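S.K.: Predicted model, plus sequence, below.
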Amino acid sequence: MTRAPERLPSSERPVIRRNPVLQALGHEGDRLKAALLHPVRLVPLAFLAVIILGAGILMLPISRTGGGEEIVTTAFFTAVSAVCVTGLVTVDTATYWTPFGHAVIMVLIQVGGFGIMSLATLLALFVRKTIGLRGQLVAQSETHTLNFGDVKSVLFRVVKIMAVFETITALILTARFWVAYDDNPGTALWHGVFHAVSAFNNAGFALYSDNLIGFAEDPWIIVPICAAIIAGGLGFPVIIQLFRNRPKFKNWTIHLRLTIFGSLLLLTVGIVLFGAFEWNRAETLGPLSFGGKILGSLAGGVFPRTAGFNSIDYGVATPETLMITNVLMFIGGGSAGTAGGIKITTFLVLGFAIWNEVRGREQVTIAHRSISSSTQRQALTVALLGVGAVILGTLLLLMSTDYSLEKVLFESISAFGTVGLSTGITYNLPPTAEWVLMALMFAGRIGTVTVASAIALASRPRLFMLPEERPIIG
């Protein structure tokens, strides 16, 4: 005689949760998520194809003035840095590449920047469309500009925004190069366009051997470039919402508020601390005029936000400056923009989660809105994967070079955050270390977007809850 199975105590029984949306969708919901996950998984392959194509063109004799045994590695490193809009270089961009090579680099930067902005925006729309009926209603009520609608219209808006900001920046820079630096009109226009594209896409490539150090006291060069960097780093959704809802602060979404106020906070902290650490140092801001020091401080707060330009030599900066720059580089800019890093929203969501936990609140709230636990887990995943990538990259660089931890860590964070700042060691790295940096740039640029989107799309609510148990924390 068979015995009836023993019933679990009520405290150990799984609690069944019925989800009306999942019940209604059935297998169609799984098919929809699978269909959306497929292009997400192809994103790295698409960017890799562009990198290979760009590297192949850069290896052509028409693209370069120099040669050497490491031309393959140099071409790939430059292509990865351009497509991932980073700005790290192993050769002097101004002299190693021909004008044709410079044009190829600019196109790769533009393709990479547009790809990231459009990709991140479209994936955000896809994710919003698969978060369930209630989530869709909330998203549509909050996000007045990100209606899924016609994908072509979204891409057209991205192109329009990029064209407007890059054109304005290019006109200002062109006029300044022409008037103040004796460039002929053609050269001034080319330099203006190249640096405008590089700035808005947060790439950091420059057509001068000392990057922007020679323009450290010129506000007509530094300020437009900083403005373009900030605009590109905010992200397409923020720019659209900001212009439409500017007079109506109450209509600002949580994403808009976090990005705007988070950017202002990080910019202020970066500018103030950079100025405080470098103001009187003879190696950096010390020899500059008062206005030059203000500009240098502005650049020191803006450029680490994944831009990669530099108006001082970071190789002689103080450890304090390098530390605050590391923090700014790792956090990065806004989502669905050209900036890298783990993103401002990721950082602030985790900050609010900690703050609410310390205060004993079960629900994380921001501006009278609750943040779902899935969003918190997503932010935690992106941040910890970023930490892991930086640690692994730093360890590999330490194993393959003789540089100090301080310099290697700076280089790793710069690569992962797609920033492009360097203490000067990039030029002297062995090929093994260069490939490590390439992997970090690729992971930092493509990984954060695709991982976050894949997590959101692949997540599925459980139909039951297991018994809870609390391990000892701390």
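M.R.: Now that the structure is in, tell me what you want to look at.

S.K.: switch to C-alpha atoms for all contacts and neighbour counts from now on
M.R.: Fine.

S.K.: where exactly do the strands run in the stretch 351-474 of the chain?
M.R.: Secondary structure of the stretch 351-474 of the chain by DSSP state E, counting those that start in this stretch: the strands cover 364-366, 369-371, 464-465.

S.K.: take a look at this one as well, against the first:
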Amino acid sequence: MATTKWWQYPARLLVLVFAAAVLVGTVLLALPLATEGPASAPLLTALFTATSAVCVTGLIIVDTPVYWSTFGEVVLIGLVQLGGLGIMTLASVLALVVSRRLGLRMQLSAQAETGTLNLGDVRALVGGVIRTSLLFEAVTAVILVTRFLVGYDEPWSQALRLGLFHAVAAFNNAGFALFSDNLESFSGDPWIVLPVVVAATAGGLGFPVLLELWRRMRTPRRWSLHVKVTLITSGALAVLGTLMVTTFEWSNPATLGLMGVPEKLMNGFFHGMMPRSAGFNTVAVGEMEQATLLGTSALMFIGGGSAGTAGGIKVTTFAVLLFVLLAEVRGHPSTHVAGRRVPLDVQRQALAVALIGVAVVILSTVYLLLISSFPLEKALFEVTSAFGVVGLSTGITADLPPTGQALLVLLMFAGRLGPITLAAALALREKTRRYELPEERPIIG
């Protein structure tokens, strides 16, 4: 009997690895050495922060630069790096396992044939993820360090600390910042704002997309359906998000209203991109209009690309459902995208992931409303941010009761791993019926 290898069950490994990382992070952050004060962090504070870091979210219940010591900040950004690398690596392995189990060609490999995944594939994939991550983080860090040195007269040690921390957090889509107001103090500085949003966008696209773009940048006709759908949908959502934030907040004196036109456009673009990736903010999110909060919640729920550092149900899931809807409206018997037919099992998987996500968000929002006095839009925003592992907040996280904070911990963990493992489980459990029952149509609508 053949020995079962660990990489043949990456979905199970994914949950175990992240749970172990959260446990280790909680222990380290609970040490007295990790806080600025003489006392150690309470267990819930350490658990919440560790989960937020490992799941590359960025939600906080304490002021990061004030509460955590240098050791705590190192632990924090280390957990972010491990969480980002872990999700890109293990999710990519999982995608490769699914593709080979189903006998499909996969762009993660030069020639993916039906068969088992061997150790060489895993090593090559892990190496590619690490090199890609370090490259983007290094370029972003150089820009940020230089800016802190030249533009803000920070000493070398402080500029290096700030640049490295925010570069790693940006690419891994974790909205942790070493400033109490996040990045609000830099809302007028394009040398801080734009590198952060570019790094976060790159990490949110996903390793399969980045790898294929690197290999076939000059031949877009050869791009896979996954890459085409991810790029087109992400671009469309970026434009819609930017228009939404800029339009709704244009005259709001608490956000964009007092800025000049160039700053309004830049910060509108920044906050149009952030909901589907990292949780950085350059304006006070809690002061946004209710329409903006609702639209941002929708973008956070959709999320970013598969096998990337962003969360949500993923843009490909959203795109598949959208194309299914268009096909149904047009009366087409099957769904076609970019010259390819989308299999029925993929359509069912997308529907399952989306509906389960909706149910989780609704039930969690109802629970927060029952245990707190916060309005619906803020409770929904906080829940969606946790589920979408975004990290944006209206400022109510720290004021939630302990049971509410514990719920957000579960949502961050489930939101980080749930859509990935659920989609893989549905794909790998696909079975062929040996018989079919008589057909009968219920009334729809």
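M.R.: Nice, I can see it. Predicted, not measured: the structure shown is a model, and the values here were computed from it.

S.K.: wait, which of the strands of the stretch 351-474 of structure 1 is closest to residue 234 of structure 1?
M.R.: Ranking these by their distance to residue 234 of structure 1 (criterion: CA to CA) puts strand 364-366 first, at 19.4 Å.

S.K.: which residue lines up with residue 328 of structure 2 in structure 1?
M.R.: Counting by TM-score structural alignment, residue 328 of structure 2 corresponds to residue 357 in structure 1.

S.K.: now the equivalent of residue 290 of structure 1 over in structure 2: how far from residue 167 of structure 2?
M.R.: In structure 2, the residue paired with residue 290 of structure 1 is residue 261, using TM-score structural alignment. Taking CA to CA, to the nearest Å as the measure, residue 261 of structure 2 and residue 167 of structure 2 are separated by 27 Å.

S.K.: which one of the two has more residues nearby?
M.R.: Taking neighbours as other CA atoms under 10 Å, residue 261 of structure 2 and residue 167 compare with residue 167 leading, 26 against 12.

S.K.: Return the distance of the host helix or strand of that one from the chain's centre.
M.R.: Counting by DSSP states H and E, the element that carries residue 167 of structure 2 is helix 156-171. Averaging C-alpha positions (CA atoms, centre = their mean, to the nearest Å) puts helix 156-171 of structure 2 20 Å from its chain's average.

S.K.: Over to stretch 292-307 of structure 2?
M.R.: 9 Å.

S.K.: circling back to that earlier point, which other helices and strands contact the helix holding residue 167 of structure 2?
M.R.: Contact partners of helix 156-171 of structure 2 among helices and strands, from 3 or more CA pairs under 8 Å, 6 or more residues apart in numbering; DSSP states H and E: helix 70-101, helix 119-152, helix 190-205.

S.K.: Make a markdown table out of the ones you listed and add mean neighbour count.
M.R.: As requested, those are arranged in a markdown table below (neighbours: other CA atoms under 10 Å):
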| stretch | mean neighbour count |
| --- | --- |
| helix 70-101 | 22 |
| helix 119-152 | 17 |
| helix 190-205 | 23 |
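
S.K.: Tabulate those helices (a markdown table), appending distance to residue 176 of structure 2.
M.R.: A markdown table is the format used below for those (distance: least, CA to CA, whole Å):
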| stretch | distance to residue 176 of structure 2 |
| --- | --- |
| helix 70-101 | 8 |
| helix 119-152 | 15 |
| helix 190-205 | 12 |
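
S.K.: Quick one: closest of those to residue 302 of structure 2.
M.R.: Per CA to CA, nearest to residue 302 of structure 2 of those: helix 190-205, 11.9 Å.

S.K.: and the closest one, how far from structure 1 on average?
M.R.: Mean deviation of helix 190-205 of structure 2 relative to structure 1 after superposition (mean CA distance after the TM-score superposition for structure 1): 0.3 Å.

S.K.: gap between the residue nearest the centre of structure 1 and residue 281 of structure 1?
M.R.: In structure 1, the C-alpha nearest the mean C-alpha coordinate belongs to residue 340, at 1.3 Å (CA atoms, centre = their mean). The gap separating residue 340 of structure 1 from residue 281 of structure 1 is 30 Å, by CA to CA.

S.K.: what do you get for residue 355 of structure 1?
M.R.: In terms of CA to CA, residue 355 of structure 1 sits 37 Å off from residue 281 of structure 1.

S.K.: ok so, going back, wait, the residue nearest to the centre of structure 1 touches residue 332, no?
M.R.: Yes: using CA atoms under 8 Å, residue 340 of structure 1 is in contact with residue 332, at 5.2 Å.

S.K.: any common contacting residues for these two?
M.R.: 305, 306, 417 (CA atoms under 8 Å, 6 or more residues apart in numbering).

S.K.: which strands and helices sit next to the longest helix along structure 1?
M.R.: In structure 1, taking DSSP state H as the definition, the longest helix is helix 27-58. Packed against helix 27-58 of structure 1 by the contact rule (3+ CA pairs under 8 Å, 6+ apart) you find helix 71-83, helix 99-128, helix 448-458.

S.K.: Nearest to residue 223 of structure 1 among these would be which one?
M.R.: Once the helices and strands packed on helix 27-58 of structure 1 are compared by CA to CA, helix 99-128 is nearest, at 20.8 Å.

S.K.: picking that back up, in the superposed pair, what's the mean gap between the helix holding residue 167 of structure 2 and structure 1?
M.R.: Mean for helix 156-171 of structure 2 is 0.5 Å (mean CA distance after the TM-score superposition for structure 1).

S.K.: Could you measure from whichever residue in structure 1 pairs up with residue 433 of structure 2 over to residue 22 of structure 1?
M.R.: By TM-score structural alignment, residue 433 of structure 2 lines up with residue 462 in structure 1. Distance, residue 462 of structure 1 to residue 22 of structure 1, using CA to CA: 10 Å.
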